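Colleague: Structure here, sequence nowhere to be found:
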């Protein structure tokens, strides 16, 4: 029973002993919360400028990240050197910026810590949170996959510029704020804020295993695949790994910077047990009446056609080139399953990253071929990719957002996909930038009712009695849900 004899609501949770580290982190925030609750800051808040509110929000975010780092999963702690790991954000200088493709849409940023200390290692598939201050916008944070094997001197991020576009309903989607800012305004010598490496539990390459690995990257989804590839060929050179890199044409390949480009580095590393397939979706086969390939069409250059035809002829006569240029999309169902070595089908682990529909097709095709879920790993980046991998949850539920003695009620609408977007539609702000349950910034207390998360396992484990609204929906049995937001 609660105070006053009222029954407790929500799930019953066992509260673990309080970690002294967490307590030391929480005390400043508790003091501030007490003053606000007592009304001691009321007069001041009316005089706060927009900048002051942004600074307060940033302090809140820093505290959340320190709290998260303090209770990070044990497996993640073991992978970091306690002498050099850090909490919150750390200052890094961009020591090299490399434009990777002919279209100038993707750039790699080499980040070196200002304090000069060695960097902690990370598992292949890890990501960083990058924080920048954008004029007239404010502080923005985004998560980006680390795009290279580990080195203690620097981390590398490869970021694609996100243009504005119009969706199928005619809605104008604005350009990516952070991606365009770093392309246009972050250069060699610039200083940015970077979090310690983190990772999703199900999207980590097991470096203790010798099982074959199949990596499938679509567009900029190749970035975590480059990291996995480099780690395997460096630390496990005899481990079989096949990488399928899908782009529309060669102008999108990360090879425009010649010898220092990401792709050139990978090409130098291809060994007897590795295969690298470069797949051009705009190159199409021309068939005769009998269905035999008599030529190729499309592509972005004559070189695309020449390389694809050369590889095709090598495969026809039984050769096994280490680097293959292929026409067509990356597809398990249509052709990849047939070219994989037979032992891969029973033992290989499949890792995929790219647009949502791309990853969904890979997962569906793998399951159809009998690959168990435990050997299928995918990395979601952004709400769009998460939406493509999950179903709409329709249920009759009243959702109440409460804060500071005020509340706002909204009916759950399944097509909104998650509670964070429902809140936004009702002009309620919930922090968070990843949209896939990875950053933990949107963690919100559940005052009553139940939720279910649409991602399992969660990359970030919320505190007892809390949820991650960006990947949470009302539980089907819940008629009324109240969140502290």
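Modeller: Arrived safely, thanks for sending. Fair warning: this is a prediction, and the values are worked out from it, not measured in the lab.
Colleague: going forward, measure contacts between C-alpha atoms and count neighbours the same way
Modeller: OK.
Colleague: I'd like the distance between residue 104 and residue 256.
Modeller: The spacing between residue 104 and residue 256, counted by Cα to Cα, to the nearest Å, is 9 Å.
Colleague: So between those two, which is more surrounded?
Modeller: residue 256 (21 against 16; other Cα atoms under 10 Å).
Colleague: Tell me the spacing between the more buried one and residue 243.
Modeller: Distance from residue 256 to residue 243, by Cα to Cα: 20 Å.
Colleague: Please name the residues that touch residue 129.
Modeller: Going by Cα atoms under 8 Å, 6 or more residues apart in numbering, residue 129 touches 141-144, 194-197, 439.
Colleague: in which helix or strand would I find it?
Modeller: Per DSSP states H and E: residue 129 is located in strand 127-134.
Colleague: Show me the strands in the stretch 351-485 of the chain, by range?
Modeller: 376-379, 398-403, 406-411, 444-448, 451-453, 466-467, 472-474, 480-484 (DSSP state E, counting those that start in this stretch).
Colleague: What is the subsequent helix or strand relative to the strand holding residue 129?
Modeller: That would be, after strand 127-134 and using DSSP H and E, strand 138-145.
Colleague: now that following strand: how far from the chain's centre is it?
Modeller: Counting by Cα atoms, centre = their mean, to the nearest Å, strand 138-145 is centred 11 Å from the centre of its parent chain.
Colleague: can you list the residues that contact that strand?
Modeller: 54, 58, 125-134, 157-159, 178, 223-224, 433-434, 439.
Colleague: Going by neighbour count, which residues in it are buried?
Modeller: 141-145 (16 or more other Cα atoms under 10 Å).
Colleague: Report all helices and strands that the helix or strand following that strand contacts.
Modeller: Towards the C-terminus, the helix or strand next in line after strand 138-145, according to DSSP H and E, is strand 155-160. On a contact count with 3 or more Cα pairs under 8 Å, 6 or more residues apart in numbering; DSSP states H and E, strand 155-160 meets strand 106-113, strand 138-145.
Colleague: could I get those strands as JSON lines with distance to residue 203?
Modeller: Output for the helices and strands packed on strand 155-160, formatted as JSON lines (distance: least, Cα to Cα, whole Å):
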{"stretch": "strand 106-113", "distance to residue 203": "22"}
{"stretch": "strand 138-145", "distance to residue 203": "11"}
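Colleague: let's bring in a second model and compare:
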């Protein structure tokens, strides 16, 4: 908790700092990467940096955390920082790296705000930063302990035992240990990081949901090649270059998109490759003989684009109280029938019980639309959970 003196300084300066936080975080990253080019090359997502998404997410997180120190809301703080802590753990972040961030973040604050950064202002924002950093390092320490690893020691080498085409643009990779022992179990919905060395020598890291049965000895992820600006450089590299028998550098699983272990009704809504954590959850429900009510919603561009299409249907059929609803923007020569619809996903005709626990994964516009619909159906906000692979702009809103 902030000291009373710092609280009043933050209250007075938050509008000014908040208005400039986007410029501050942009300059911060530039300063940090100038001093530590290895961080941009080997740790941070270069694509998100080019698009400015990481800068926006950091700015939002800092502003939101500072605001919550004025009117404390522990649940909101946990929501914002828990997701960051899991992401940091999946990257192997250690406490000493927070000092590097502090040095360049405060240099950026002073450069952008100039004379407005008096000693009292600097001290108050310094207190906010270290309070946020200490909260995160405590969370991350707990995650490392739960995973049974030392801080930052999350990487292991695995072998690809199987590669299966799930759609024209998506492959699933089954990962096994090098010595044949069982890989650690994970909670359905969690992800792991994959690190690859690209042709230019950079070691880039991305996260992929685990879509295998959590209790199995092996792990399975799915990778979709992405064309755009920028291209998905890690996913495209994996799709084009990684095959059976090769080794891959991955981390211990992390992630806070996990199902409650009760009989509450579930709604699993995904779009595109966002189906992967849902496949993992459904595999778990089938494996444990679950009889709870499950509504599965999936949206995709076309039937041909739908990765894990057959597996999704098979898993839903094995759960007694599960129903599947699919939407395709383009049905081609097929026609809409029953639970197969043309257009964008819509919850209007789907029964949603008030105590439903909803899990969402897909493009941000899809998830925000699903969230709005669920709120209109009286599903409590705390019952709506989501996963986003990239900077998180939801939790800060």
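Modeller: Arrived safely. All figures in this text were calculated on a predicted structure; none of them were measured in a lab.
Colleague: As a markdown table, the buried residues of strand 138-145 of structure 1 with distance to residue 119 of structure 1 would be great.
Modeller: Putting these into a markdown table (distance: Cα to Cα, whole Å) gives the following:
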| residue | distance to residue 119 of structure 1 |
| --- | --- |
| 141 | 21 |
| 142 | 20 |
| 143 | 18 |
| 144 | 17 |
| 145 | 16 |
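Colleague: Mark which of the contacts of strand 138-145 of structure 1 are buried, thanks.
Modeller: Using 16+ other Cα under 10 Å, the buried members of those are 125-132, 157-159, 178, 223-224, 433-434, 439.
Colleague: Helix, strand, or coil at the nearest residue in space to residue 272 of structure 2 that is not next to it in sequence?
Modeller: Of all residues not flanking residue 272 of structure 2 in the chain, residue 300 sits nearest, at 5.1 Å (Cα to Cα, 6 or more residues apart in numbering). Using DSSP: H, G, I helix; E, B strand; the rest coil, the secondary structure recorded for residue 300 of structure 2 is strand.
Colleague: What is the aligned counterpart of residue 300 of structure 2 in structure 1?
Modeller: Mapped onto structure 1 by TM-score structural alignment, residue 300 of structure 2 lines up with residue 247.
Colleague: Please identify which pair of the contacts of residue 129 of structure 1 lies farthest apart.
Modeller: Greatest spacing in these, by Cα to Cα: 141 and 197 (14.3 Å).
Colleague: Go through structure 1 and flag its longest strand.
Modeller: For structure 1, the strand with the greatest residue count under DSSP state E is strand 89-99.
Colleague: average gap between that one and structure 2?
Modeller: When structure 2 is overlaid, strand 89-99 of structure 1 sits 0.7 Å from its aligned residues on average, using mean Cα distance after the TM-score superposition for structure 1.
Colleague: so that strand aligns onto which residues of structure 2?
Modeller: So strand 89-99 of structure 1 is aligned with residues 155-165, judged by TM-score structural alignment.
Colleague: ranges for the strands of structure 2?
Modeller: 155-167, 170-177, 191-197, 203-209, 219-224, 247-251, 266-271, 294-302, 322-330, 340-342, 357-361, 384-387.
Colleague: Reformat those strands as JSON lines; add distance to residue 132 of structure 2.
Modeller: Shown next, in JSON lines, are the strands of structure 2 (distance: least, Cα to Cα, whole Å):
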{"stretch": "strand 155-167", "distance to residue 132 of structure 2": "26"}
{"stretch": "strand 170-177", "distance to residue 132 of structure 2": "36"}
{"stretch": "strand 191-197", "distance to residue 132 of structure 2": "24"}
{"stretch": "strand 203-209", "distance to residue 132 of structure 2": "24"}
{"stretch": "strand 219-224", "distance to residue 132 of structure 2": "32"}
{"stretch": "strand 247-251", "distance to residue 132 of structure 2": "25"}
{"stretch": "strand 266-271", "distance to residue 132 of structure 2": "32"}
{"stretch": "strand 294-302", "distance to residue 132 of structure 2": "36"}
{"stretch": "strand 322-330", "distance to residue 132 of structure 2": "41"}
{"stretch": "strand 340-342", "distance to residue 132 of structure 2": "45"}
{"stretch": "strand 357-361", "distance to residue 132 of structure 2": "27"}
{"stretch": "strand 384-387", "distance to residue 132 of structure 2": "22"}
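Colleague: out of the ones you listed, which comes closest to residue 283 of structure 2?
Modeller: Of all the strands of structure 2, strand 219-224 sits nearest to residue 283 of structure 2, with 11.6 Å by Cα to Cα.
Colleague: can you give me the helices in structure 1?
Modeller: Using DSSP state H, the helices of structure 1 run over 20-38, 42-45, 50-70, 74-79, 177-185, 223-235, 262-269, 302-316, 337-339, 342-347, 356-368, 383-389, 419-425.
Colleague: after superposition, how close is the fifth one to structure 2?
Modeller: Between helix 177-185 of structure 1 and the aligned residues of structure 2, the post-superposition mean distance stands at 0.6 Å (mean Cα distance after the TM-score superposition for structure 1).
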